[in-house]
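Q: Structure, please.
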Amino acid sequence: MKKGQLGFLTGTHAVNDLYQGVIPAMLPFLMTERHYSYAAVSGLAFAASGVSSLFQPLFGILSDSKPRGWLVPVGSVTAALGVVAAGLSDSYLLTWIFVALAGIGIAAYHPPATSQARAAGGSSQKAMSVFSVGGTVGGAVAPSLTTVVIGSLGFDAGYLLAVPALVMLVLWVLKGPWMRWRGHEEAAPLMSGPAGKAAGDGAGPTDDWRAFGRLVVVIIGWSIPYVTVTSLLSLHAQRDLGQSEAAGAVALTSYTAAGAVGTLLGGWIGDRHGRMTSVRAGYLVALPALAGIVWAPWFPVLVVCAALFGAAMFLPFAAQVTLAQDYLPNRPGTASGLTLGMAMAAGGLCSPAFGWLADNSGLPSAFYALLVVFVVPVGLALRLRDRVLPVAGLRSTPTAETADSGAP
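A: Sure, this is the predicted structure:
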């Protein structure tokens, strides 16, 4: 494990996903100041996550064809500029375009950064969970930072939100001791397929597209409640439980901060008990936690259930990323782009529908529908199969491609 590289990449992940968290945190302020409807707010959520997700597979394919490490800082800076411009724009159309631009910047970051993190962390689930938790921490900080900057100073002070991305850009340009990767380390971490053959490894493992497709379906089902709860949780606290904007930010922060705990716990469980244990445990706990959000009678109950739901949803996160890369060992960037991108697009695409339902039938109805939808991925996640592959630099002879985790 290359701890210096992993630590720096974890920091860049925190910066990048800070902007992913800033956008939903901005929605209540946009709704209040510009009188947007639930549907309009959900449309912005789609611009952030849906458009971003549609672009991620493209960046994944580009990362597989040739190392493009420069997308890491460029993506985060683009996301920052999009967020700032969205806060300063006057029309809904311009706001939507700038939010979409921020989403594209977020998309550009993930495939190359995830491949680099897998290479730095080797075969450890804990290493990938550390990298993943960087993004979760960034998302957890975002609501409080947005409330302090925009809630106190207004959208005119939104340029302050760009400072973290600019600092990260400077560190990247300086190329200090935290950036000691070169050449092919920026590309596929699993030296199989074309890369492995070139290195003299022989045939190497093949891509299992069928298993990968099943995983994508599960992640699609994961993304719908994740994106919708992120978009509507703060509004749920304010509109249905009579809380303030600050209290809504607390609920959202609890949700995202608990995700960091769940990510680290999932990595620990994956290393000790197998990654499929963390996947199944996460989905089984998340379902009743979501029910608690739906039926929470008081704000403290909502916060507790949101925190439990956030932790449970991120328990399988690192395992899903590494499992996707092991299903497609010859295309790790594509695997990252599709699982973190195209699958997540479902959440963004469905978000306006839940917003429309909230406008017409109230927020509780939207959450009831969400609970029904989430039953499907929970059932499918219990049937996923593991696949264990060697990591670049850690094997001398081919090993078995698959290991049945006990699922039927």
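
Q: going forward, measure contacts between C-alpha atoms and count neighbours the same way
A: OK.

Q: How many residues are close by the nearest residue to Gly43 once chain neighbours are set aside?
A: Of all residues not flanking Gly43 in the chain, Pro352 sits nearest, at 5.4 Å (CA to CA, 6 or more residues apart in numbering). Per other CA atoms under 10 Å, the neighbour tally for Pro352 reads 21.

Q: Contacts for the host helix or strand of Leu284, please.
A: Leu284 is part of helix 275-295, with elements assigned from DSSP states H and E. With CA atoms under 8 Å, 6 or more residues apart in numbering as the test, helix 275-295 has contacts from 125, 266-267, 269-270, 301-302, 305-306, 308-317, 319-320, 364, 367-368, 371, 374-375, 378, 381-382, 384-386, 405.

Q: cutoff 6 Å now
A: 266, 269-270, 302, 305, 309, 312-313, 315-316, 319, 367, 378, 382 (CA atoms under 6 Å, 6 or more residues apart in numbering).

Q: hang on, Gly139 packs against Asp17?
A: Yes - between Gly139 and Asp17 there is a contact at 5.5 Å, judged by CA atoms under 6 Å.

Q: okay, those two: which has more neighbours?
A: Gly139 (31 against 25).

Q: The helix or strand containing the more buried one packs against which elements?
A: In this assignment (DSSP H and E), Gly139 forms part of helix 125-146. Where contact means 3 or more CA pairs under 6 Å, 6 or more residues apart in numbering; DSSP states H and E, helix 125-146 is packed against helix 3-34, helix 245-273.

Q: Quick one: closest of these to Ala345.
A: helix 3-34 (13.7 Å; CA to CA).

Q: how much space between the closest residue to Gly337 other than its chain neighbours and Val84?
A: Using CA to CA, 6+ apart and skipping the chain neighbours, the partner closest in space to Gly337 is Pro57 (4.1 Å). Distance, Pro57 to Val84, using CA to CA, to the nearest Å: 25 Å.

Q: Next: Arg275.
A: Between Arg275 and Val84 the distance is 38 Å, computed by CA to CA.

Q: who has more neighbours, these two?
A: Arg275 (26 against 22).

Q: The structure of the following sequence is requested for comparison with the preceding one:
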Amino acid sequence: MSTTTVKQSNPVYPIMVSIGVCHLINDTMQAVIPAMFPLLERDLGLTFTQLGMISFVLNMFASLLQPAVGFMTDKKPFPYALPLGMVSSFIGLTMLILAGEYWMILVSVLFLGLGSAIFHPEGSRVSFMAAGNKRGLAQSIYQVGGNSGQALAPLLSAFIILPFGMYGVSVILIFTSIGIFLLTKISMWYKRQLEAEKRSKIKKMLVSSLPPLTKKQVGMALLVLLFIIFARSFYVTNITSFYVFYLSEQYGMSVERSQLFIFIFMAVGVVGTFFGGPLSDRFGRKNVILLSVIAPIPFCLALPFVPLPAVLVLLIIIGLLIMVSFTVTVVYAQELVPSKIGTMAGLTVGVAFGMGAIGSIVIGMLIDKMGIHFTMNAVSVLTLLLLVAFLLPRDRVGD
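A: You can find the predicted model right below:
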């Protein structure tokens, strides 16, 4: 299940960086949606339930389609799906700018979700094809682009969307056009690679660091990995979407200052994402996953109880550590099933998106019924579930 015969080539750094930049543009478009919530609530009078449904539709549509897109393109690669996916996002964002009614907003986020679902598995495949012997580094560059785009949401809201309204959102369409151009160039390279493989009759495959595993062992390892992604995504969603309310109620902080805390949490998460891949190349996938998900647990448990001066310190530690595994879980899944690069990328990232969407609704309902303090404590205890990471098979690099 985890062996191949193809020797790895040298990394193609221009493609690795370009697909990372396109990932940043793609996920910035996704980040526009939550960044627009204050504007939509103010100008269209939408309720918090309606805002939550917008986020749910966007993330669930993207998460459910990602594995399907990855599965189809594993069977029949389609290089020009990448620019077509960003064209779909361009259409969705344009519709969002012009939307004057709630139903139009829901339709627009469907186009954005479709674009994201197409981009992520195919973008991960391009990253793999350009990686050569730097699999972890390539995936880190790719994921850093996406996480950086998501981290921009608080800044977009504060400095572009709220001051300038829909005119501010329109500026993002310029960057989307640049993304379409870059992805078209990348797709040309992608197509040439496929043609070269066809001529040589050798299909480029992933060189796995895992020992040979039975189908049952692969299935169990995937379940453990998806469980880790579920617990991690649930906790991160709690911090990025709801912890701002806890800061306000518990410590009397202003919304602006609270958003700055959340931005710092997300920004250090980008740093952790970048270093996760190279660290896993050197020290092993499982070892880095263990470091990422086990080490933050005591800090997560302590966060609801510490005084304000310690809050930012713990947020930095947690954000830096817990996002180290974001890249590595994708690579680990691909090495479990090396013949399904796109499917595994779509599955792992799709589950992360889906759990974020479900987490938003569940945590919101829990806050309404049980209060913000109970909910923060409960979600912190949830991180103990990350201990299942010890059950993952050890890769050869980590021996």
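
Q: Please state their TM-score.
A: Superposed pair, TM-score by TM-score structural alignment, normalised by the length of the second structure: 0.83. Supporting alignment: 378 aligned residues with a CA RMSD of 3.2 Å.

Q: Now the helix holding Leu284 of the first structure: buried residues?
A: 275-287, 289-294 (16 or more other CA atoms under 10 Å).

Q: next one: stretch 28-44 of the second structure
A: For stretch 28-44 of the second structure, burial by neighbour count (16+ other CA under 10 Å) applies to 28-40.

Q: How about stretch 296-307 of the first structure?
A: Those would be Ala296, Phe299, Leu302, Val303, Val304, Cys305, Ala306, Ala307, for stretch 296-307 of the first structure by 16+ other CA under 10 Å.

Q: Confirm for me that the third one is in contact with Ala296.
A: Yes - under the contact definition of CA under 6 Å, Leu302 of the first structure touches Ala296, with a separation of 5.2 Å.

Q: do you know which of the helices and strands packed on helix 125-146 of the first structure lies nearest Met179 of the first structure?
A: helix 3-34 (5.8 Å).

Q: distance from that closest one to the second structure after superposition?
A: In the superposition with the second structure, the average deviation recorded for helix 3-34 of the first structure is 2.3 Å (mean CA distance after the TM-score superposition for the first structure).

Q: and the angle from that helix to helix 125-146?
A: 30 degrees (axes from the mean of the first three to the mean of the last three CA atoms, to 10 degrees).

Q: and the next element down the chain from helix 3-34 of the first structure?
A: helix 38-45.

Q: which helices and strands sit right next to the helix or strand following that following helix?
A: Per DSSP H and E, the first helix or strand lying C-terminal to helix 38-45 of the first structure is helix 51-65. Applying 3+ CA pairs under 6 Å, 6+ apart, we find helix 51-65 of the first structure packed against helix 92-121, helix 332-337, helix 343-361.

Q: Where does helix 51-65 of the first structure end up in the second structure?
A: Under TM-score structural alignment, helix 51-65 of the first structure corresponds to residues 61-75 of the second structure.

Q: what comes up buried for that stretch?
A: Judged by neighbour count using 16+ other CA under 10 Å, the buried positions of stretch 61-75 of the second structure are 61-71, 73-74.

Q: cool, and stretch 375-390 of the second structure?
A: Thr375, Met376, Asn377, Val379, Ser380, Val381, Leu382, Thr383, Leu384, Leu385, Leu386, Ala389.

Q: Same question for stretch 389-396 of the second structure.
A: Ala389, Leu392, Pro393, Arg394, Asp395.

Q: Equivalent analysis for stretch 242-254 of the second structure, please.
A: For stretch 242-254 of the second structure, burial by neighbour count (16+ other CA under 10 Å) applies to Phe242, Tyr243, Val244, Phe245, Tyr246, Leu247, Met253.

Q: Then stretch 355-363 of the first structure?
A: In stretch 355-363 of the first structure, counting by 16+ other CA under 10 Å, buried: Gly355, Trp356, Leu357, Ala358, Gly362, Leu363.

Q: check contacts around the third one.
A: Meaning Leu357 of the first structure. Applying CA under 6 Å, 6+ apart to Leu357 of the first structure gives the contacts Ala366.

Q: how about a cut-off of 8 Å?
A: Leu363, Ser365, Ala366.

Q: cool, and the last one?
A: Counting by CA under 8 Å, 6+ apart, Leu363 of the first structure touches Leu232, His236, Asp240, Leu357.

Q: go with 7 Å
A: Leu363 of the first structure makes contact with His236, according to CA atoms under 7 Å, 6 or more residues apart in numbering.

Q: Against Leu247 of the second structure, how distant is the counterpart of it in the second structure?
A: Matched across to the second structure, Leu363 of the first structure falls on Ile372, judged by TM-score structural alignment. According to CA to CA, Ile372 of the second structure and Leu247 of the second structure sit 10 Å apart.

Q: just to revisit the earlier point, out of the buried residues of stretch 389-396 of the second structure, flag the one nearest to Gln334 of the second structure.
A: Asp395 (12.7 Å).

Q: Quick check: the closest one touching Gly284?
A: Yes - Asp395 of the second structure is within contact range of Gly284, at 6.2 Å (criterion: CA atoms under 7 Å).

Q: Which strands or helices does the helix or strand hosting Leu312 of the second structure pack on?
A: Taking DSSP H and E as the criterion, Leu312 of the second structure maps to helix 308-322. Helix 308-322 of the second structure sits against helix 255-283, helix 285-294, helix 297-302, with contacts defined as 3 or more CA pairs under 7 Å, 6 or more residues apart in numbering; DSSP states H and E.

Q: now that helix against helix 285-294, angle please.
A: Orientation of helix 308-322 of the second structure against helix 285-294 (the same axes, to 10 degrees) gives an angle of 160 degrees.

Q: next one: helix 308-322 of the second structure to chain centre, how far?
A: How far helix 308-322 of the second structure lies from its chain's middle: 20 Å, per CA atoms, centre = their mean, to the nearest Å.

Q: returning to what we had before: the helix holding Leu284 of the first structure vs the second structure - mean distance after superposition?
A: Here the mean offset of helix 275-295 of the first structure against the second structure after fitting is 2.3 Å, by mean CA distance after the TM-score superposition for the first structure.

Q: Fine by me, thanks again.
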